[in-house]
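J.: Just the structure for this:
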Amino acid sequence: MKVGRLFPGIMVSNDVHDDPLDFVAGFSVLRVGDLTKEIVFGDLKSFFSCLLHRMGEESARAMAVVLNTFDGLDSTTLTGLMSKFRSCLAVGSLNLISPLLSEDSHACLIWLDRFAHNPASIAYVGFGMVMRFTPVEVAALAEGLESSGAPFIWSLKAREGFPAGFLEQTAGKGLIVPWALQSMVLGHVAMGVHVTHDGWNSMMESIAGTVPMICYPTLADYKLNNRLVSHAWRIGVEVDGGVLTRDEVVNSIELVLRKDEGRVMRERACKLRELGKESVGNGSSVEIFNKLLGILLVPGG
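T.: You can find the predicted model right below:
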């Protein structure tokens, strides 16, 4: 039986994939199988596995661990982490403090303005800079987007793997760009759903825009994040069975954009955004950031 390391001093076997992480304070909504494999399964002597293990050891000795989150979003988890570290500081959401300032080089916002009369109607597909699609995944996404009938923006570097006729048949209703000003796109009134890999910054930007998510996590901490989105905060849905298919894309977009479940998700996301704005306005994040400054500027913290 393979054995992996979760935290220093805690050992987990790979026959507990669906077991909750309730032996770690504040993590009961998460499962062992949501952890990145380099922590629990696989080659535990790999570079990344050893790096994560060392980070766990060093974090426990750090004067402070700083997180891009806020108390109203992650209260239970933060309480658990505070019991593990000398000081756990939630100073986010950082995108609400300092929005990204950059040029909309592919005119996504101008394109979105065409749909401003129909709020929460557009699908945005953005999977960050690391994840790479297989041809099968590209085809499934393309077919699902076209069949859903929803207008969409798709941030995708390489235009490869599209089904025959896809670009022609979605012309005018779909915009495919190599890069999008994501925080601004998600903040547009027409934006209705974010098809995402569940990177933490992408999640924070979706919350800031009150945009529910369709989650397709594959790497790193993405499965953990997906579990928070779909089961803890309930502001999104996960791809069923972890397999991206045309029907799964169509059904998920239909649920979020056109059914009551999607409306309720947007309402929950709106409440979270308001908590975030309060935190960075004159609330807990401001107080905690000042505490961080004291640690950084005063010798010995």
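J.: drop to CA atoms for contacts and neighbour counts, all remaining ones
T.: Fine.
J.: Now the closest residue to residue 189 other than its chain neighbours: which helix or strand?
T.: Leaving aside its chain neighbours, residue 189 sits nearest to residue 119 (5.3 Å; criterion: CA to CA, 6 or more residues apart in numbering). Using DSSP states H and E, residue 119 sits within no helix or strand.
J.: quick one, what contacts residue 187?
T.: 206, 208, 209, 210 (CA atoms under 8 Å, 6 or more residues apart in numbering).
J.: Need the buried ones from these selected in PyMOL.
T.: Buried residues among the contacts of residue 187 (16 or more other CA atoms under 10 Å), as a PyMOL selection:
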select buried, resi 206+208+209+210
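J.: Quick check: which helices or strands does the helix or strand hosting residue 175 pack against?
T.: Residue 175 belongs to strand 174-177 when assigned by DSSP H and E. Helices and strands touching strand 174-177, by 3 or more CA pairs under 8 Å, 6 or more residues apart in numbering; DSSP states H and E, are strand 152-155.
J.: this one next, for a side-by-side:
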Amino acid sequence: MPASCHIAVFIFPFGSHAPPVLNLVKKIAASEPENVKCSIFSTAESNKLHFFPDAKGDEEFGNIKAYSVWDGVPKDHVFSGNPQLERIGLFIKATPDNFEKALKEAEEDTGVKISCLLADAFLWFASDLAEKIGVPWIPFWISGSCSLSAHLYTGEIRKLATTTDKTIRTIPGFEGLSINDMPREIQLKNEQSPLALLLDNAALNLPRATAVVVNSFEELDPDITLDLKSKFQNLFNLSPIPSIPTPSKKTSNLSRVHDTEGCLEWLRKQSDASVVYLGFGSVCTPPPDEMVALSEALETCKFPFLWSLRDHARNTLPDGFIDRASRYGKFVSWAPQLEVLESGKVGVFVSHAGWGSVLESLSNGVPMICRPFFGDHGLDSAMVEVKWRAGLRVKDGVFTKNETVNAINLILSGEKGKEIRENAQLLKGLATDAVKPNGSSTRNFQHLLKMVTKS
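T.: Prediction:
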């Protein structure tokens, strides 16, 4: 008997957007294996990286299948300037025709009409497409409630940016923050980059959604959550979303990846909450002078550390540092971050403050030292330090040896850092409660599930 519900899932194929959306889809698919069919739509490159090896077959779940959409890059195209931004621009120009074409392919392939459109919130054109085919549109904001709110208040923030006093006083949940903490795309009135325009259009269209899904939990930002609920028909904070066991013996990149470099075995030998974990995501790397400052700080502090460091970045470390520091630290090219933070051994996470890292860190009670790079990193860092008081920002957004030494010592062993450590544990408790059987995220997921299956 064919599935009665066919959910189309649109992926924004850049950065860390795919994993949280795919994890939610897996949870939906596992909850309704007989009733729901999920079709994933992304570029072939993204599907191969985040989903299935051949982007179509070898499914973990019988009710999930991936379809490739054109990435917008012309044949023999030569990239110049900033290839990533250029790729985003070309991809945006190819939408929505590439997605609409793939939707028809999925309907013909499955024999079931699309009944709901779940899309990364960046892909705002999905609102028009959902209206055209007469189905609910449910955008998924993969970052936190704070960044969603910031984009909804873009007009007010841009007005404040032209004033002398940069302190925010009237936006719920942001009191005491500075306009300078907001993403660059919001601050600049005439910013015309493809990404800035995409975000502006997303914010304008989100109130049209049947429901908005947010990658957070209500108790983290109660004032912001209350304000957002007044702006949307339905608001569902769903995180932290647990990993969903694979129903077959097959594995893919969606499953927790094997710890090939022995991070967890090394961590088991360390004392609880004693390790400095350093990881800057898949895109960010501090400049050479800051890599030197970080290295000197670690060598001065002598705390055990685990550093997830891509191979090309090792060339920027001081001569002999890796050999000297290997007595008490471990360098890896990749770390299973969630398992590392869940281990109980990490006392502080030195991070770029991407939302995925912030959510994983705070949900596991690990304080942070934040060095933002772009996008919502600065806002996330400000929330960590000012609003949640569960970490610190590096001074002036740049690693220096002395400031980094002071920050590590304060959080791991300083009396002044006691409140930070306690606040991080408090947030862990709130996150844990949110996913209990009657927790807010659990209830929100059940509401979402009824919505997508009813459709």
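J.: what's the TM-score here?
T.: For this chain pair, the superposition-based TM-score is 0.90 by TM-score structural alignment, normalised by the length of structure 1; 294 aligned residues with a CA RMSD of 2.3 Å.
J.: that older thread, so which of the contacts of residue 187 of structure 1 is the closest to residue 281 of structure 1?
T.: residue 208 (13.7 Å; CA to CA).
J.: how about the nearest residue to that closest one, chain neighbours excluded?
T.: Once flanking residues are discounted, residue 208 of structure 1 sits nearest to residue 273: 5.3 Å by CA to CA, 6+ apart.
J.: Neighbours of the one you found, how many?
T.: 23 (other CA atoms under 10 Å).
J.: any idea how far residue 346 of structure 2 is from the equivalent of it over in structure 2?
T.: Alignment note: residue 273 of structure 1 maps to residue 428 in structure 2; criterion TM-score structural alignment. Distance, residue 428 of structure 2 to residue 346 of structure 2, using CA to CA, to the nearest Å: 14 Å.
J.: cool, and residue 49 of structure 2?
T.: With CA to CA as the criterion, residue 49 of structure 2 and residue 346 of structure 2 are 28 Å apart.
J.: where do the helices sit along the stretch 101-250 of structure 2?
T.: 126-133, 145-152, 154-160, 184-187, 194-205, 222-229 (DSSP state H, counting those that start in this stretch).
J.: mean distance, the fourth one to its aligned residues in structure 1?
T.: Pointing back at helix 184-187 of structure 2 there. By mean CA distance after the TM-score superposition for structure 1, the fitted helix 184-187 of structure 2 averages 1.3 Å away from its aligned residues in structure 1.
J.: Ok, the longest one next?
T.: Plainly put, helix 194-205 of structure 2 ends up 0.8 Å away from its match in structure 1 on average once the two are laid over each other (mean CA distance after the TM-score superposition for structure 1).
J.: now that helix: which residue numbers in structure 1?
T.: The aligned range for helix 194-205 of structure 2 is 47-58, by TM-score structural alignment.
J.: One more: the last one?
T.: Matched against structure 1 by TM-score structural alignment, helix 222-229 of structure 2 falls on residues 75-82.
J.: And residue 160 of structure 1, what's its match in structure 2?
T.: Residue 160 of structure 1 maps onto residue 315 in structure 2, by TM-score structural alignment.
J.: Number of residues surrounding that match?
T.: 11.
J.: Could you pull up the contacting residues of residue 403 of structure 2?
T.: Taking CA under 8 Å, 6+ apart as the test, what residue 403 of structure 2 contacts is 394, 395.
J.: For the equivalent of it over in structure 1, give its distance to residue 146 of structure 1.
T.: If you follow residue 403 of structure 2 across to structure 1 using TM-score structural alignment, you land on residue 248. Applying CA to CA, the value for residue 248 of structure 1 to residue 146 of structure 1 is 13 Å.
J.: next one: residue 269 of structure 1
T.: For residue 269 of structure 1, the distance to residue 146 of structure 1 - CA to CA - is 26 Å.
J.: These two: which is more packed in?
T.: The residue with more neighbours, out of residue 269 of structure 1 and residue 146, is residue 269; 25 against 20, by other CA under 10 Å.
J.: Can you tell me the closest non-neighbouring residue to the more buried one?
T.: Looking at residue 269 of structure 1 with CA to CA, 6+ apart, the closest residue is residue 210, at 4.8 Å.
J.: neighbours around residue 378 of structure 2, how many?
T.: Count around residue 378 of structure 2 with other CA under 10 Å applied: 24.
J.: Could you pull up the residues touching it?
T.: Contacts of residue 378 of structure 2 (CA under 8 Å, 6+ apart): 181, 182, 183, 353, 372.
J.: aligned partner of the second one in structure 1?
T.: Spelled out, it's residue 182 of structure 2. So residue 182 of structure 2 corresponds to residue 35, using TM-score structural alignment.
J.: Provide the secondary structure category for the residue nearest to that match when sequence neighbours are not counted.
T.: Closest residue to residue 35 of structure 1 apart from its sequence neighbours, by CA to CA, 6+ apart: residue 224 at 6.2 Å. Here residue 224 of structure 1 is helix, with the state taken from DSSP: H, G, I helix; E, B strand; the rest coil.
J.: contacting residues around the aligned residue in structure 2 for residue 224 of structure 1?
T.: Applying TM-score structural alignment, one finds that residue 224 of structure 1 aligns to residue 379 in structure 2. Counting by CA under 8 Å, 6+ apart, residue 379 of structure 2 touches 146, 147, 181, 182, 183.
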